[in-house]
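**Q** Sequence isn't available, so here's the structure alone:
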């Protein structure tokens, strides 16, 4: 590879300037290309002296390059560096000087995608959306419950991704950055020969000096570096050569392509394993409880031993159920307590609140019954230990099946991504267009304007234009057209399609995340994030679901208690050792427990997510839940 043609290559002289990269930061002038202009409409400007005052105040701010104030128009134009100061702080400085800002303009909108952890139901996603929309500068925020992701549009001059993540964490959830608007193309490199922090700093400074590099993240422990870049200005091969060229004083640095494991796959495997282990642990205690309470008492004489009295009317069966239920309630069910705490701290109620409330009422009422049986000689009361433990087990089973469904959807997206080939043939041409050399490279190393050779039967590695040869290309995976399409000089080809018979030379025009295939994957992910109209209705209902259930349970108890006080049902309905209050309480608890699994908010997003993923794997691209909902009208 010719080093003279590399974008941003660092020569030997340039490396002398990098001897102390930790002590000598990059010159601020390097950020001139990131200077932004913001305009304000300012009130109370009466003369040129007022304009001069504002200019003087703004000129003292760190990060403001220059400011011009027009006293006639009452307007200020400020050039500033967003890395050092935000438009909001500039506005506050003008107001502190005694001049009101009548109009605060809209800035460029950035987009970031985040993975949200700890959401249990629709109420959780609503809480995350509310927390995001309260951040100054956030224009729009959409949270997908089933996909466990959030897409946030925000003004980069007012906030950034770290503030957004902090707001989500303050709301009681976890958040990891998936991508931001500036990180369209990323490459991960594994480094060799980097043995000290100084070596890593040299590599980082070299990469940051390359034109087109937006961000460099280094991991010295793992000897890895992640670079976000503009594909119009540079590419992965140029970056690798830049690292190798940074070596000096007999230090040789080597960089190779590193493909990190898919984070979503690793997280989903961990999540599936976690719910599976919790479900089996819960079943280890719940199944014996079920047999002791529901099966063995119906099979005399095998269950007679459960009726033996331990003390007064406390039986062996009730004691065993109490002992076995306790670890399920407080160890396995701990996640519901944590979720409830965070929900109540946000002044909202989600499924965790309902589960914790229902199971705790059932458990502690059962403890009350057991204590009463321990104290009284004659008592007939029904405990709910099996209800509490089995309810937790069933909810964990539901979560286990749900994360498995999510995993299958991700598999469908992974199959889409895998349509692109792993390797490609890179050609080097002379000035007359003759092939000098041919080299097989990874498709992730393809750069814009590369000339690629595509043999018969091979997949097209990237979007491009045919510069030589003719053939037929099977584009059915994109267009659905079964017949191969003829391709000649100047025709466009799409990455992932199959070359049928002739040999083609293609000039790459779109690479990485800019290819049609990558955009299809992004479209499917966006469709999974979108909400169907019926889901919006379910979300509205779910906001009031938990309070409604609690009120219904209270009214049930109150109704039966009033009926008992007025003697409107036979007294023999009341079991021995119980009173009207306890009988009414049993009915109220039953309502609370039955309503626990809040599937209302989970059913629609899960269905949309699975449908869009399954459709994508079959070549059917569904734009979102709205399209799915209208599909029944198709004749």
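**A** Sure, I can see it. Predicted model only: the values in this text are computed from it and were never measured.
**Q** use CA for all of it now, contacts and neighbours both
**A** Will do.
**Q** chain center to the top helix by length along the chain, what's the gap?
**A** Longest helix in the chain, counting residues (DSSP state H): helix 385-417. Centroid separation for helix 385-417 versus its chain: 18 Å, with C-alpha atoms, centre = their mean, to the nearest Å.
**Q** With stretch 353-370 instead?
**A** On C-alpha atoms, centre = their mean, the centre of stretch 353-370 falls 34 Å from that of its chain.
**Q** In the longest helix of the chain, which residues are buried?
**A** For helix 385-417, a neighbour-count test (16 or more other C-alpha atoms under 10 Å) marks 385-393, 395-400, 402-407, 409-414, 416 as buried.
**Q** next SSE after that helix?
**A** strand 423-429 (DSSP states H and E).
**Q** Contacts for whatever helix or strand comes next after that next one, please.
**A** Where DSSP H and E defines the elements, the next helix or strand beyond strand 423-429 is strand 435-442. With C-alpha atoms under 8 Å, 6 or more residues apart in numbering as the test, strand 435-442 has contacts from 422, 423, 424, 425, 426, 427, 428, 429, 430.
**Q** Touching, the second one and residue 462? I think so.
**A** To tie it back to what came earlier, the one meant is residue 423. No: using C-alpha atoms under 8 Å as the test, residue 423 is too far from residue 462 to be in contact (10.6 Å).
**Q** intersection of neighbour lists for the two?
**A** residue 443.
**Q** which one of the two has more residues nearby?
**A** When residue 423 and residue 462 are compared for neighbours, residue 462 comes out ahead with 32 against 16, by other C-alpha atoms under 10 Å.
**Q** my read: the more buried one touches residue 498, true?
**A** No: in this structure residue 462 lies outside contact range of residue 498 using C-alpha under 8 Å: 11.5 Å.
**Q** And here is the other one:
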């Protein structure tokens, strides 16, 4: 239970400013010296305590040098320093301020996600992106057509810039709402939880203020990030008036005393009328789903009304006028004049029917077209004057122009007819009606059909993120002891009702069913059969199997026992187990996957940028063609260059030529070109996530992966297992019982102490081996890591001071180590030829006057890192498809080449002894020197034209790695691919992440990327050919030959079919149909073993 006042209503409430009006904070960096820390446990506790302070943004404690680097943000420097020193001293350590940097003003950089409704093609997204980038303060903006969202990075005032962004998009005629927003300049603290509380039951204007004051005085401390409790707060925070009253808080959970459950209980105790719950803003996927639903509903209504109008229009304008004899009484009745001049009943009927279609059904096109034009020409527009004439409009403008011209030209003809006396001779003509009112109706009808089917198809692409977020359960069984349940979990509290649970639960334990929002890291929960964990954690009781297919693509359930890690989003396929949660509420593996997929979905492929350029100039070009078409045909008609029999008797040349222009406006379709890449990439990203591949680099990464020439593997942790290397052999270089005060125990203790500070797999293997062989420890005075070489340190005990180094052979040579006899050189060569890595240790005694003798070799270790069983198979398959496979390693050349031989990599393709900072240089070297895969001349030219690399003629190189030292190479490679079990730095540097530590996913990635981009090329080709062929048809190029032309009605149907066919083409990727769908091959153990045997046989033949 939180140590809040027992009677909250008696808390002294002092006037305080709201969070929005608090003074501007500053960022400080300080170094504190800390005395009394003796081990890593001490430094770990100090680090944990510092990071838990609400104003601290980062804290790093150095055990060897006894200091802490702390970065904090606050308005009062002295107050924070005092709090830090007091907190450290309360733990029993001495603490004082050593150094403080100058006051640095914080310039926050925000990353916001907005949902945008109404975008239909890349022309729309281009307009929106241009508007976003024109907002002062915006640094970067990416618009996602398929999700109907935009990710914007901006600096400056959060609320002011957000309002400007919303206004800029709203001016274009699109609906926009703020989804998520975060300050990316603040380092995220995984131990601190940030959430939004919804508080209902306010009955006066003082209620929000009382809640804020109560939270500000809460103990343990709670930080109020933002408040939307009052109407004024919601208005200032870009919220709507009817949005719920919420407050965003951050705190450090201390289970079971300080949790979200206790905070809610205390808030509700503040006033019985208050109702408090955890509130989640709708995610971008949920907003997209809602927007798609509303859009479809509106389209269905418009389509239904239009269909009702189409029926009489079809009968009057087409059936009676085209298929009924001219002497038929009903037809003659419709052709009789009515009310004014020679306007026939048919014309009045079609006017009445088309008017609601024009202004009430097709208004969605008109409104957005007008908004685009107004935004372009409004005062203060940032678009250069000249550019406004050659780059404007979207599909909405083309449709609006086509429909409007058909309607208003018909209205002009009707007015003219109303002023013309009726001529009886017209009753005997078989010509069609000299108006386009029926075209207005049918144009709108077919356009609505196309738009409805297109929207429905886009919704069916089903965002990969939406599928992942649906893996979260809504409730969970929390394990509590009987006493705690009785005291704090009454039936009326937010934690729910107490009840008995599974037989696996001890008799003294009970559970309560609570919302998943109320669990904290550190809670123990029960995962029942077929249950889904609410977060990542470790099993503390029971054994079972979990289906991880949703995250990793692994079909077979994975056996889990006590101590094993389980992940959110997996499914328990066995018995109920107890799990202690370690990561919840946005920090789990599932949440990281969601963030990566979202980030990738906003990054367009280079080919998309080409499509954006084309569609950006598409509307002006089509407008020019339509006007030119009308003028040319009009001139030909009035000059007599064409036969007068080409037009109906009761038609004018102006109206007859106008039908060509309307058809050009309607049939030209930038949507197909604009949708060619986004739809295929959207489906491809979902398929990749299904198979455990996260496309962090988005469309650009897919495009580069589809044209790989070279694949470079790191050795340790990539081709080898990495996480479980073992010391198989070791040799002490020692004569007698000891040399220079070091016996066998001391040598192994020093080796263990040195390797403790590194996360390298070889170092961990040495530590595990030494700890088994020794008892006790030795005091380290100083330990320093030498990148790419090893570690050096100074140790002290009762017998004196010793300096020691441990690492690879190059480190020993550079340090001038003595003791290299032929015996040990032969032993090292033998181990390396067996594909074992070697670790060497040397030491020297430090004299009293500070002088030291040369280092002498003391111990050598052989570490065997087992190869991944699929490594050889993956290498061979890549070589079959024409990829040049290389291996890069910091290990010695003998060991590296031995590993390469085992997996089938040519020895000349091995780069060994490479330092971490040199790996990036080796990648650049391969990019310039490695040969490109053989391709057809057309494919090569197309790839060069669309490639995003500065030198498209060079090799496209992928780097596959997992370690921190691989990060520079992953960044410099065209396609960085990180193994999911790798370090956070490696994952952050990669463009693709393989969630499973299984290299066969790499084969899935290469085949999927090729399939996706083949579909992109097909879509682009189809959409381009459609426009290239259909626009001339609509212009009447073939009319002189066959006197047949494409009417505006059928042109609209063809346009709808163009964009719809592109979407359906992309959707076919989700099928497994031969030739059109995507299928991945399941690799068996027998196939892997066969490849290994073939490689071994080839090796024996070469010997």
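**A** Perfect, thanks for sending it. Just so you know, these numbers come straight off a predicted model, no measurement behind them.
**Q** could you say what helices and strands the longest helix of the first structure packs with?
**A** helix 263-290, helix 316-327, helix 351-375, helix 516-529, helix 600-617 (3 or more C-alpha pairs under 8 Å, 6 or more residues apart in numbering; DSSP states H and E).
**Q** now those helices as CSV including distance to residue 297 of the first structure?
**A** Listed next are those as CSV, based on distance: least, C-alpha to C-alpha, whole Å:
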stretch, distance to residue 297 of the first structure
helix 263-290, 11
helix 316-327, 9
helix 351-375, 18
helix 516-529, 49
helix 600-617, 35
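**Q** Throw those helices into JSON lines and include mean neighbour count and distance to residue 448 of the first structure, thanks.
**A** Formatted as JSON lines, those follow (neighbours: other C-alpha atoms under 10 Å; distance: least, C-alpha to C-alpha, whole Å):
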{"stretch": "helix 263-290", "mean neighbour count": "17", "distance to residue 448 of the first structure": "27"}
{"stretch": "helix 316-327", "mean neighbour count": "19", "distance to residue 448 of the first structure": "60"}
{"stretch": "helix 351-375", "mean neighbour count": "21", "distance to residue 448 of the first structure": "50"}
{"stretch": "helix 516-529", "mean neighbour count": "20", "distance to residue 448 of the first structure": "15"}
{"stretch": "helix 600-617", "mean neighbour count": "21", "distance to residue 448 of the first structure": "28"}
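**Q** Residue 592 of the first structure: which of those is closest?
**A** Closest of those to residue 592 of the first structure is helix 351-375, at 5.5 Å (criterion: C-alpha to C-alpha).
**Q** what separates that closest one from the chain centre, distance-wise?
**A** 36 Å.
**Q** now it against helix 316-327, angle please.
**A** Angle of helix 351-375 of the first structure versus helix 316-327, following axes from the mean of the first three to the mean of the last three C-alpha atoms, to 10 degrees, is 150 degrees.
**Q** who's in contact with helix 351-375 of the first structure?
**A** Helix 351-375 of the first structure is contacted from outside by 120-121, 123, 311-314, 318-319, 322, 329, 336-337, 339-340, 343-344, 379-385, 387-389, 391-392, 546, 589, 592-593, 596-598, using C-alpha under 8 Å, 6+ apart.
**Q** Return the residue of the first structure aligned against residue 479 of the second structure.
**A** Matched across to the first structure, residue 479 of the second structure falls on residue 427, judged by TM-score structural alignment.
**Q** my guess is that match contacts residue 453, does it?
**A** Yes: look at residue 427 of the first structure against residue 453 with C-alpha under 8 Å: they come within range, at 6.7 Å.
**Q** So between the two, which is more surrounded?
**A** With neighbours defined as other C-alpha under 10 Å, residue 427 of the first structure and residue 453 compare such that residue 453 has more, 24 against 18.
**Q** in what helix or strand does the more buried one lie?
**A** Going by DSSP H and E, residue 453 of the first structure is part of strand 451-454.
**Q** and stretch 329-336 of the first structure, which residues are buried?
**A** For stretch 329-336 of the first structure, by 16+ other C-alpha under 10 Å, it's 329, 332, 333, 336.
**Q** Look up the closest residue to the alignment partner in the second structure of the last one, ignoring the ones flanking it.
**A** To tie it back to what came earlier, the one meant is residue 336 of the first structure. When the second structure is aligned by TM-score structural alignment, residue 336 of the first structure is paired with residue 365. Among residues not flanking residue 365 of the second structure along the chain, residue 396 sits closest, at 5.0 Å (C-alpha to C-alpha, 6 or more residues apart in numbering).
**Q** again with residue 464 of the second structure
**A** According to C-alpha to C-alpha, 6+ apart, the nearest residue to residue 464 of the second structure is residue 686 (4.4 Å).
**Q** ditto for residue 196 of the second structure
**A** residue 248 (4.3 Å).
**Q** Same question for residue 340 of the second structure.
**A** residue 418 (4.9 Å).
**Q** Residue 287 of the first structure now?
**A** Using C-alpha to C-alpha, 6+ apart, the nearest residue to residue 287 of the first structure is residue 390, at 8.0 Å.
**Q** ok, the residue mapped onto the one you found from the second structure to residue 1017 of the second structure distance?
**A** Residue 390 of the first structure maps onto residue 442 in the second structure when the alignment is built from TM-score structural alignment. As judged by C-alpha to C-alpha, to the nearest Å, residue 442 of the second structure and residue 1017 of the second structure stand 33 Å apart.
**Q** in a strand, that's where residue 140 of the first structure is, yeah?
**A** Yes: note on residue 140 of the first structure: a strand contains this position according to DSSP: H, G, I helix; E, B strand; the rest coil.
**Q** Give the helix, strand or coil label for the closest residue to it other than its chain neighbours.
**A** Spatial nearest neighbour of residue 140 of the first structure, excluding adjacent residues (C-alpha to C-alpha, 6+ apart): residue 153 at 5.1 Å. Taken by three-state DSSP, the conformation at residue 153 of the first structure corresponds to strand.
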